[in-house]
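[1] Turn this into a model:
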Amino acid sequence: MDTARAAALSLIREVTENGRLLPEVSDKFLSPLSGPERARALRLALTTLRWKDRADRALGPHLRMKPRPEVLNVMRLALCEIYVEGAAPHGVVGAAVDLSRGTERGKGQAGLVNAVLRNVLRKGPEAWEALPIPHLPKWLRKPLVADYGKAAVAAMEAAFAAGAPLDLTVKDDPERWVTQLGGTVTPTGSVRLARQGQVSKLPGYDEGAWWVQDAAATVPVRALDPQPGERVLDMCAAPGGKTLQLAAAGAEVTALDISEGRLVQVRENLDRCALTAEIVAADALDWQGGPFDAVLLDAPCSATGTIRRHPDLPVAKTADNFPDLFALQERLIDRALSLVKPGGRVVFCTCSLLIDEGEEQVRDALARHPGLTVEVAPLALPGIDPEWIGVEGLRLRPDYWPELGGMDGFFVTVLRRPTGDDDSAGGLG
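    Next up, the predicted model:
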């Protein structure tokens, strides 16, 4: 049996049948494989999860009843490998039959797998291409349509289906790294690679000349505009891309995160890039520190802006934990304001497309804290369209830069604590 395909199927099943995210289960199924096999298995899993909706539409007319989940996933994987990855149909169908036989409940349905896949393939690739772009699940699509309208959501879905290029934040001279690595410089200054490979094998990795970070994710630190010597708190720091930006700008950075395990990667990247920051593992709601000149709060959120790179998210998750997330974000904003000096600035951001995790949080914070203000001037950065900036902050969407390959969805705002304020004023304690 093809070990990469088998591992991909296991990953797909964990997401679709058990509601697990890929980072939670990848090590279990990928660690026994060689480097090339790991990369192929992960690519197949991501491709299948991204195009699952279209695969289901293609399979539907040929199924009298919905097959067992493991059998359905075998057929999804096969169709996506053929039509998206461009694999030879004959070999993929044979492998799908073997995969079905290798599952506990799919042994008796190998014939069904073979027949259904061949019936779909008889219609040709034109039938596949004529099917709609994969839709987001209703739990996410409905609020996004309410916030942005159907046309904008359709454009986002097209961006999600296209996937994401690899962006790098470089310490200096982006054009030099474009020459060495290929690609282009985004309007915001990131290096966007023309093709992806094993990141650790790329020129500049070992010497710490750059780190992987979506172009949109660099904007919050650019808006904060850290100055050399400023004391800056990166409040929910892991996985650390923004910590590296702050340190590279010369700020005295404290990288705070509740997860000691996730901070390991922050330490490793700081060491690799020869940058320094104080690393603190603690709950931001309880930790005592500061005051700081500035605080960067990249708050825990639904991560709905990152589906280009994480197609497992809308499959595995639902809206059940949204109220708890929204409440946590409110508490973290209040805590960030208490840790910054009077007159200091707090950059609040989320990699979410939901207004409740962006604009609405700002409106609520202004109501809770008299004298607190939003500053939009720092958001007028190179590469940022002025139309993306509203009174509450900057809204970035996956369908922006369509000719360049899009960007992650983000909300970014700059909050200014009143001068002369103290912890007892405006509920900042």
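[2] For the rest of this, base every contact and every neighbour count on C-alpha atoms.
    Noted.
[3] Run through the residues that contact the closest residue to residue 272 other than its chain neighbours.
    Nearest non-adjacent residue to residue 272, counting by C-alpha to C-alpha, 6 or more residues apart in numbering: residue 208, 5.0 Å away. Contact partners of residue 208, counting by C-alpha atoms under 8 Å, 6 or more residues apart in numbering, are 269, 272-274.
[4] Now for the protein: which helix has the highest residue count?
    The single longest helix within the chain, with elements called by DSSP state H, is helix 322-339.
[5] Let's compare: structure for the following, please.
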Amino acid sequence: MVLNDDKRRAHPKRHRGGKGPRPDETVANQPEKPGLRARQAAAKILAAVVDRRTPLDGMLDLENGNPVYRQLNDADRALVRAILNTALRHLPRIEAILDTLVGTPLPDGARALQHVLTVAAAQILYLDVPDHSAVDLAVEQAQIDPRNRRFASLTNAVLRRLSREKASHLTATRGVSVIPAWFRDRLVAVYGSDHAARIGEALLEPSSIDLTVKSDAEGWAAKLGGLVLPTGSVRLPTSSGAIPALEGFEAGEWWVQDAAASLPAKLFGDLSGKRVADLCAAPGGKTAQLAQAGADVTALDQSGNRLKRLVSNLARLGLSATTVEANMAEYKPADLFDAVLLDAPCSSTGTIRRHPDVLWTKGPEDIEKLARLQERLLRHALTLVKPGGQLVFSNCSLDPSEGEEMVTRVLADHPAWRIEPAIPTEWPGLEAAISPLGAFRTTPAMLPATTTHAGGVDGFYAVRLRHGG
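    The predicted model follows:
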């Protein structure tokens, strides 16, 4: 139930018979309200993320994603994405506010109602959506869902009160961490409480769009209103518009790639004329970097569809690579490579700015499982490099069990290999991202925002290894 003056309105009236229509019949006979299907899709997809740990990207895929979402028009799909990303970014604070307003826990059978309330609260608190529209459509959702119909009055009372009191609730929950306890504890243990808190706050900021350019970063920054980052990437302004419409896209002068994701390929140095394997290559951003650097690139991926996308991306850029569809753990080339890049599958906890669902679809057991997979892949990747060659291992995880700890364990069994450290003086502006052992360790809290450009980068780990020859 709700608190104070809203108590009386929190309970639906019973239908006592008579000649009038039942409440469900009245709803069924009314025309569908504009925007209702978008909110229904958002609530359904949110439930899949939070309750069933289903990754968001797959459900928003226009070919194979959630059927309700796919049937929406472009504007409604954009609204659904905005609602979901906002709700997931702010979920602990939204839940804390709803707990205060509802007063007593909802019954076990009202889990679907929780998602309806969360979707509406995200709009009221954080999005530029009229409050009355968010409230009205949430009540409509409750009325037409047999599981929630008895809570329609409760929904109305809670959300109207939230609309009236939102400023005070936003202030009261400012100190509530936006990341789940299991992940926050791991961050604090590795980075300390201050840096962990900054990583959490970075989740609330709009994610940047960074470009890797073939040449003349300063020139492209000027043309696109961008900012040249210490990585050499060009960061677009927050209001840059549709990517395919920007100058240079059709001509293949640049590609979208987070600044931190551009670092692993740059660790190799001069690659002119060298044979290089990109072992988990799709969608191809790092493959493009290697090819642009003059390497003879073999791009390997176990997904044929992902390789097709890679080839398409390279074609737009006027670059080429030999593609191999294979499981890299079983890949045995006829000749060894001068250098190998292994950007391994991981928990993706470094990408929470653009993929906030990661925090709700992954857990400690996933990190441990993926660390074991990465170790197996790295041990095999070492066998693909010529004596004296290089291997760069990277992933977009913030957890050292998927990075430093795993690499240390592998190197202990391979004395011919050693870390070839990145020298901070050779990476001006990125000194804070280089660990004492010479590996890159970026976090979303790095690189400050400006008045026109978003801050932060993806969390990335990248280390350069050298065979002793």
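[6] Which stretch of the second structure lines up against the longest helix of the first structure?
    Counting by TM-score structural alignment, helix 322-339 of the first structure lines up with residues 367-384 of the second structure.
[7] Which of the residues in the matching stretch are classified as buried?
    367-368, 370-371, 373-375, 377-382, 384 (16 or more other C-alpha atoms under 10 Å).
[8] need the contact list for residue 217 of the first structure.
    242, 351, 408, 410.
[9] Filter the residues you listed down to just the ones in helices.
    With helices taken from DSSP H, the overlap with those comprises residue 242.
[10] Restricted to strands, list the contacts of residue 217 of the first structure.
    Among those, the members falling in strands (DSSP state E) are residue 410.
[11] quick one: which of the contacts of residue 217 of the first structure is nearest to residue 125 of the first structure?
    residue 408 (29.8 Å; C-alpha to C-alpha).
[12] I'd like the distance between the aligned residue in the second structure for the closest one and residue 242 of the second structure.
    Taking TM-score structural alignment, residue 408 of the first structure has residue 458 as its aligned residue in the second structure. Using C-alpha to C-alpha, to the nearest Å, residue 458 of the second structure is found at 21 Å from residue 242 of the second structure.
[13] ok, now which ones touch the aligned residue in the second structure for residue 279 of the first structure?
    Residue 279 of the first structure maps onto residue 323 in the second structure when the alignment is built from TM-score structural alignment. Each residue near residue 323 of the second structure by C-alpha under 8 Å, 6+ apart is listed here: 298-301, 307.
[14] Count the residues that sit near the closest residue to residue 375 of the second structure other than its chain neighbours.
    Nearest in space to residue 375 of the second structure, with sequence neighbours left out and distances taken as C-alpha to C-alpha, 6+ apart, is residue 406 at 6.3 Å. Counted with other C-alpha atoms under 10 Å, the neighbours of residue 406 of the second structure add up to 17.
[15] For residue 438 of the second structure, which non-adjacent residue is closest in space?
    residue 421 (3.9 Å).
[16] Would you map the helices across the stretch 101-250 of the second structure?
    111-126, 131-144, 152-172, 181-191, 193-202, 217-224 (DSSP state H, counting those that start in this stretch).
[17] closest one to residue 33 of the second structure among those?
    helix 131-144 (7.6 Å).
[18] Skip the chain neighbours and tell me the closest residue to the aligned residue in the second structure for residue 84 of the first structure.
    Residue pairing (TM-score structural alignment): residue 84 of the first structure is matched to residue 126 of the second structure. For residue 126 of the second structure, ignoring the flanking residues on the chain, the nearest one in space by C-alpha to C-alpha, 6+ apart is residue 86 at 7.2 Å.
[19] Looks like the one you found contacts residue 122 (just checking).
    Yes. With contact defined as C-alpha atoms under 8 Å, residue 86 of the second structure and residue 122 form a contacting pair (6.3 Å).
[20] Under the alignment, what does residue 123 of the first structure map to in the second structure?
    So, by TM-score structural alignment, residue 123 of the first structure is matched to residue 165.
[21] Am I right that the match of residue 279 of the first structure is in a strand?
    Yes. The assignment for residue 323 of the second structure by DSSP: H, G, I helix; E, B strand; the rest coil puts it in a strand.
[22] Just want to check the distance between it and residue 299 of the second structure.
    The value you get for residue 323 of the second structure to residue 299 of the second structure, if C-alpha to C-alpha is used, is 5 Å.
[23] returning to that earlier point: count residues in the vicinity of the residue nearest to residue 438 of the second structure, would you?
    That count, for residue 421 of the second structure with other C-alpha under 10 Å as the rule, works out to 18.
[24] Equivalent analysis for residue 2 of the first structure, please.
    So residue 2 of the first structure, with other C-alpha under 10 Å, has 11 neighbours.
[25] Tell me which residues touch whatever residue of the second structure lines up with residue 153 of the first structure, please.
    In the second structure, the residue matched to residue 153 of the first structure (TM-score structural alignment) is residue 196. The neighbourhood of residue 196 of the second structure, defined by C-alpha under 8 Å, 6+ apart, consists of 184, 187-188.
[26] Just among the residues you listed, which is most surrounded?
    residue 187 (21 neighbours).
[27] residues contacting residue 376 of the first structure?
    389-394, 413-414.
[28] Can you list which of those carry over to the second structure?
    Of the contacts of residue 376 of the first structure, the ones still in contact in the second structure (both residues aligned by TM-score structural alignment, their matches' C-alpha atoms under 8 Å) are 391-393, 413-414.
[29] Skipping adjacent residues, who's closest to the residue nearest to the spatial centre of the first structure in space?
    Of all residues in the first structure, the one closest to the mean position by C-alpha atoms, centre = their mean is residue 306, 2.9 Å from it. For residue 306 of the first structure, ignoring the flanking residues on the chain, the nearest one in space by C-alpha to C-alpha, 6+ apart is residue 408 at 5.3 Å.
[30] residues touching the one you found, list them.
    Residues in contact with residue 408 of the first structure (C-alpha under 8 Å, 6+ apart) are 214-217, 305-308, 351, 396-398.
[31] again, only using 6 Å
    Listed by C-alpha atoms under 6 Å, 6 or more residues apart in numbering, the contact set of residue 408 of the first structure reads 216, 305-306, 398.
[32] Noted, bye for now.
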